[in-house]
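> Predicted model follows, preceded by the sequence.
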Amino acid sequence: MNKTDIYKFIPGILLILIISIAAKLLGGLFPSIGAVLFALLIGIIIRNSFELNEKYNIGIVMVVKKWLKVAIILLGATLSFGSILDIGAQSILVILLVVTGGIAVTLLVGKLMKIDKMLALLIGVGTSICGATAISVVKGVVKAKESIVAYAISTIFFFNILATFLYPVLGQWLQLSVSQMGIWAGTSIHDTSSVVAVGYLLGDEVGEVATTVKLVRTLFILPLVLAISFIMVRRNDSAQSLKGAFPVFILGFLFMSGMYSTGMISEAMSGYLGSIAKFLIVMVMAGVGLQVRWKSIHSLGMKPFLAGFIASVFVGVTSLLFILYIL
């Protein structure tokens, strides 16, 4: 990457940085709302109140896609291997239920409502595993049309933003414990960015649980791609898709956790890296807000929108009931 390419990112990054600093100040004044939600709100207001020059987009996209992964890797330095294994063991059954049930329900609803099969599959995958990331990976296997992919991502994006605002309120109203709230957020909110944001909005312990659960859930992309490839008998595509499906940043998360578990990262350094990660999360949510276009969301048809709503409710309620009455 040459200097000219690097300069292209600067306008978007600077805009996000300004929003994030303002969000941190407001979050300090109104801690019950927090910097994360302020960053998201300010981003949404700016995107829908002003005509942003295209020069901002490349930096915004880079922050949302790349810096979130950096934040997650750094968060690994705040968790020991023992904690990761314990959280993973607690959540694996509910993750399996949410992933398989969420996809099945969406496909069934899609069939009943006569929605395009490919669109229903992508909405189900995005709801059940990890939002736009899962949709993009599965797209490579099934070769869905770009218009269908955009439709599915827009549907998922709307309910993901809604969950970012609702889950903290519902979690406190239901008086969920740290573990319960973390597992609920990690198993039912769509995109990783919102899972991490909601978790750390409610405290470091909730954030650690939510992030770990979400990363375990993200790994379900691999068996899903294998299953779809097998069903469609497309072996040539599956090898390429699997390579792209593996979330490499999880290895970075585990590496940092290993460094922390063995004492190579001190408690002081762990706290410092955790603080950097949390600010990066605020920046990512500012970027997410700057990608919200109400006109695009408003243009969605009611049937796919309703399918996304049913899938989101199923995943959220199923996960919550499992946590409350089985875990």
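Everything's here; your move.
> C-alpha only now, for contacts and for neighbours.
OK.
> ok, Gly287 - contacts?
Contacts of Gly287 were listed using C-alpha atoms under 8 Å, 6 or more residues apart in numbering, and they are Ile16, Leu40, Gly43, Ile60, Val61, Val63, Val64.
> Keep only those of those residues that are in helices.
Secondary structure assignment by DSSP state H places Ile16, Leu40, Gly43, Ile60, Val61 of the contacts of Gly287 in helices.
> hmm, back to that, using a markdown table, please lay out the contacts of Gly287 together with neighbour count and distance to Thr192.
What follows is those, written out as a markdown table (neighbours: other C-alpha atoms under 10 Å; distance: C-alpha to C-alpha, whole Å):
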| residue | neighbour count | distance to Thr192 |
| --- | --- | --- |
| Ile16 | 28 | 19 |
| Leu40 | 29 | 15 |
| Gly43 | 26 | 18 |
| Ile60 | 26 | 17 |
| Val61 | 19 | 15 |
| Val63 | 24 | 14 |
| Val64 | 21 | 11 |
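> Just give me the closest of those residues to Met181.
Met181 lies nearest to Leu40 out of those, by C-alpha to C-alpha, at 20.8 Å.
> ok, that closest one touching Val288?
Yes. Counting by C-alpha atoms under 8 Å, Leu40 touches Val288, with 6.6 Å between them.
> Put this next to the previous one:
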Amino acid sequence: MQTDFKINATTNKFQRFLDRRISTRELVFLSLVVLCLSPLITPPMALFLGIIIAQFVGHPYLHLNHKATHILLQISVVGLGFGMNVQTAIHAGKQGIVFTIFSIIATLTIGYLLGKIFKIDKKSSFLISAGTAICGGSAIAAVAPVIKAEEKQMSVALGTVFLLNSVALFLFPMIGHSLHLSQIQFGIWSAIAIHDTSSVVGAASKYGTQALEIATTVKLARALWIIPVAFGATFLFKNKGGKVKIPWFIGIFILAMIANTYLPFVQMCSHTITLIAKAGLTLTLFLIGCGLNRKMLASVGVRPLIQGIVLWIFISCAGLWAVMSFV
């Protein structure tokens, strides 16, 4: 009897869901989701549409947005691995590793000093610095539980990073073309200087196929620095019980790349998989834009935003000088 009651209750809930009328806001949102999966929408355009939705329409499923973007980004990045070659990735990783090490150490150091100068609370300052130094929102999400950051501190850091990501997605390809950067130079520079993997891939895919391959490889190698930085944070903040989130999807990305390099039957469908992955990343950027509403932007505050901008300008200019001088 109890089982029948549960089944009937579930059926009634599902029926009520089917009978519910879709609001205009939901219809607009879902229509744009479908549109972003088509070749008609570029990554920057998807982000711009998302920001418009956030400001004037509203995200009808905002409570699900963070989890959706997190999962969709990881799946899409793994999909890109099916379009890459191991030898090319190793070569790109070797070129980017020196820039990666120096830029991470310098960014964390300068971020610490700026936090002191602007009198930003220690945890917010460290989250902004880690997000700028490594891989944006993923680094913040991994480090926050380790240092036991509060929701407000996470919101400040994420808001700062996502806002600057939006600017970078439009600005970086323009700068790259104006300075006549090669595909290799732009790929390394964008991986170093743009915070989130989604925006790195969006900017690099607009610049060219080779830039996309190099940028993705260097950025994911950079993302592995989440682990030592997170472990270091446990001692810095004296939270020895903090749990470190290891980005396992990077391992799956490497397996996908190996499969594409050595398995002929994988190579036969790699083009289709990468096209789907790129559509997934375009949708990810749309959803990120949808999350940039007024409330989230207002939570950032002036001083943390200044810290984020100064750090971003430093790593962008230093990275640009390095790739133009040595690559």
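Looks like it came in fine. What you see is a predicted model, and the numbers here were worked out from it, not measured in a lab.
> picking up where we left off before, farthest-apart pair in the ones in helices among the contacts of Gly287 of structure 1, please.
Largest separation among those by C-alpha to C-alpha: Leu40 and Val61, giving 14.6 Å.
> quick revisit: now, the most widely separated pair of the contacts of Gly287 of structure 1?
With C-alpha to C-alpha as the measure, no two of the contacts of Gly287 of structure 1 lie farther apart than Leu40 and Val61, at 14.6 Å.
> can you give me the helices in the stretch 151-300 of structure 2?
151-178, 183-193, 197-207, 209-223, 226-236, 249-262, 264-290, 294-298 (DSSP state H, counting those that start in this stretch).
> Is the residue lying closest to Glu26 of structure 2 once chain neighbours are set aside in a helix, a strand, or coil?
The shortest distance from Glu26 of structure 2 to any non-neighbouring residue, by C-alpha to C-alpha, 6 or more residues apart in numbering, is to Pro60 (5.9 Å). Following DSSP: H, G, I helix; E, B strand; the rest coil, we place Pro60 of structure 2 in the coil state.
> Give me the neighbour count for Pro60 of structure 2.
As a burial measure, Pro60 of structure 2 scores 19 neighbours (other C-alpha atoms under 10 Å).
> which residues touch it?
Taking C-alpha under 8 Å, 6+ apart, we find Pro60 of structure 2 in contact with Arg25, Glu26, Phe29.
> Likewise for Ala130 of structure 2?
Counting by C-alpha under 8 Å, 6+ apart, Ala130 of structure 2 touches Leu108, Gly136, Ala139, Ile140, Val143, Val229.
> Same check on Ala204 of structure 2?
Each residue near Ala204 of structure 2 by C-alpha under 8 Å, 6+ apart is listed here: Pro173, Phe186, Gly187, Ser190, Ala211, Leu212, Ala215.
> if I line the two up, what does the fourth one land on in structure 1?
With TM-score structural alignment defining the correspondence, Ser190 of structure 2 maps onto Ala185 in structure 1.
> isn't its match right next to Val198, touching?
Yes. With contact defined as C-alpha under 8 Å, Ala185 of structure 1 counts as touching Val198 (7.4 Å).
> Could you name every residue contacting both of those two?
Common neighbours of Ala185 of structure 1 and Val198 (C-alpha under 8 Å, 6+ apart) are Tyr167.
> so where is the helix ranked longest in structure 2 in structure 1?
In structure 2, assigned by DSSP H, the helix with the most residues is helix 86-117. Using TM-score structural alignment, the residues of structure 1 aligned to helix 86-117 of structure 2 are 81-112.
> Ok, stretch 253-263 of structure 2 next?
Alignment of stretch 253-263 of structure 2 against structure 1: residues 253-263, by TM-score structural alignment.
> in the matching stretch, what counts as buried?
Buried residues in stretch 253-263 of structure 1, defined by neighbour count with 16 or more other C-alpha atoms under 10 Å: Phe253, Leu254, Phe255, Met256, Ser257, Gly258, Met259, Tyr260, Ser261.
> neighbour count winner among Ala185 and Val198 of structure 1?
Just comparing Ala185 of structure 1 and Val198: by other C-alpha under 10 Å the higher neighbour count belongs to Ala185, 32 against 29.
> Distance of Thr42 of structure 2 relative to Phe5 of structure 2?
According to C-alpha to C-alpha, to the nearest Å, Thr42 of structure 2 stands 49 Å off from Phe5 of structure 2.
> What distance do you get for the residue nearest to Glu26 of structure 2 to Ile52 of structure 2?
In terms of C-alpha to C-alpha, Pro60 of structure 2 sits 14 Å off from Ile52 of structure 2.
> compared with structure 2, how much does the helix or strand harbouring Val313 of structure 1 deviate?
In this structure, Val313 of structure 1 sits in helix 302-325 according to DSSP states H and E. Overlaying structure 2 shows helix 302-325 of structure 1 at a mean distance of 0.9 Å from the equivalent residues (mean C-alpha distance after the TM-score superposition for structure 1).
> contacting residues around that helix?
For helix 302-325 of structure 1, the external contacting residues (C-alpha under 8 Å, 6+ apart) are 94-95, 98, 101-103, 105-106, 109-110, 113, 115, 119-120, 123-124, 127-128, 152, 155-156, 159, 180, 183-184, 187-189.
> Drop anything exposed from those.
Among the contacts of helix 302-325 of structure 1, those classed as buried by 16+ other C-alpha under 10 Å are 94-95, 98, 101-103, 105-106, 109-110, 115, 119-120, 123-124, 127-128, 152, 155-156, 159, 180, 183-184, 187-189.
> tell me what the helix or strand harbouring Ser20 of structure 1 is packed against?
In this structure, Ser20 of structure 1 sits in helix 3-29 according to DSSP H and E. Secondary-structure packing of helix 3-29 of structure 1 (3 or more C-alpha pairs under 8 Å, 6 or more residues apart in numbering; DSSP states H and E): helix 34-49, helix 57-62, helix 267-289.
> TSV please, covering these and showing distance to Ser20 of structure 1.
Listed next are those as TSV, based on distance: least, C-alpha to C-alpha, whole Å:
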stretch	distance to Ser20 of structure 1
helix 34-49	6
helix 57-62	13
helix 267-289	5
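> Mind checking the ones you listed for the one nearest to Ile10 of structure 1?
So among those, helix 57-62 is nearest, using C-alpha to C-alpha, at 6.3 Å.
> end-to-end on stretch 227-245 of structure 2?
Criterion C-alpha to C-alpha; first-to-last residue distance in stretch 227-245 of structure 2 is 8 Å.
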